[in-house]
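Asks: Pasting the sequence and the predicted model now:
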Amino acid sequence: MEDMFTKPRFAGHQIVRSEDTVKHFDTLRQSARKHPVLITDHNQSDTVLLDYDQYKKLYQRLSELEQRYEASLIEFRINRIEKNPHRTTPWRQVKRTPDDHEPAL
């Protein structure tokens, strides 16, 4: 099965070493307004410098997708319960009461 997530691709001008960020931060900040900038540390991807508007869009989209996923998961579980009510256990049978004690280890 192919991995549905792929690594983002960065062009050479979008990659900078961490030791160069201090010297060129203003330039990098300006570049990040146009496209993400990958900061590496010891030749390993470390941090992405991103325009705030892009960040907000990503955050909003992620939140939206999480909400959709949670809603579909709840709908799936409700449908499963409705189709197989005999396979469920009522909450009152599994909930703890103040008299319940933790098992000794």
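Replies: It's in.
Asks: C-alpha from now on. contacts and neighbour counts both.
Replies: OK.
Asks: could you measure the residue most central in space within the chain against residue 68, distance?
Replies: Taking C-alpha atoms, centre = their mean, the centroid of the chain lies closest to residue 62, which sits 7.0 Å from it. The gap separating residue 62 from residue 68 is 10 Å, by C-alpha to C-alpha, to the nearest Å.
Asks: For stretch 50-60, what is the distance to the chain centroid?
Replies: Distance, stretch centre to chain centre, for stretch 50-60: 14 Å (C-alpha atoms, centre = their mean, to the nearest Å).
Asks: Below is an additional structure, to be compared with the one above:
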Amino acid sequence: MILAMSKPTFDVDQLVTSSDASKKFGELRRKAKELPQYITDNGTVDTVLIGYDLFEQIYDRLTRLEEEEEQRILLQRLERIERDPESAKSWKSVRRNTEA
């Protein structure tokens, strides 16, 4: 079972203005390896800087969830066709309708 992720939270130590971020980018990169850093523009979070390890974790999870969703959709379609074989469409007819 995959649990839903909650919306990220952050504290004031993780906020940095865009002008400070440009001046202290090396320091910001080091901090981002431990905790995401939130770059603000006019007081609003505009960009999030994260370490590569966290990026890989997020990317892997997203890829896995997309694959699971595609599999779920395909299984639903197969079940629908098994219940009602007449509802099946040939690939040629589907392709012809999407090329128009």
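Replies: Sure, I can see it. The structure displayed is predicted, hence computed values, not measured ones.
Asks: So for stretch 44-56 of structure 2, what gets flagged as buried?
Replies: Within stretch 44-56 of structure 2, the residues scored as buried using 16 or more other C-alpha atoms under 10 Å are 49, 50, 51.
Asks: whoops, stretch 5-21 of structure 2 was the one
Replies: So, applying 16+ other C-alpha under 10 Å, buried residues of stretch 5-21 of structure 2: 14, 15, 16, 17, 18, 21.
Asks: so where in structure 1 does the one helix or strand residue 58 of structure 2 maps to end up aligned?
Replies: Per DSSP states H and E, residue 58 of structure 2 falls inside helix 52-83. Per the alignment by TM-score structural alignment, helix 52-83 of structure 2 matches residues 52-83 in structure 1.
Asks: Mean distance between that stretch and structure 2 after superposition?
Replies: Compared with structure 2 after the fit, stretch 52-83 of structure 1 shows a mean deviation of 0.7 Å (mean C-alpha distance after the TM-score superposition for structure 1).
Asks: any idea what residue 24 of structure 1 aligns with in structure 2?
Replies: In structure 2, the residue matched to residue 24 of structure 1 (TM-score structural alignment) is residue 24.
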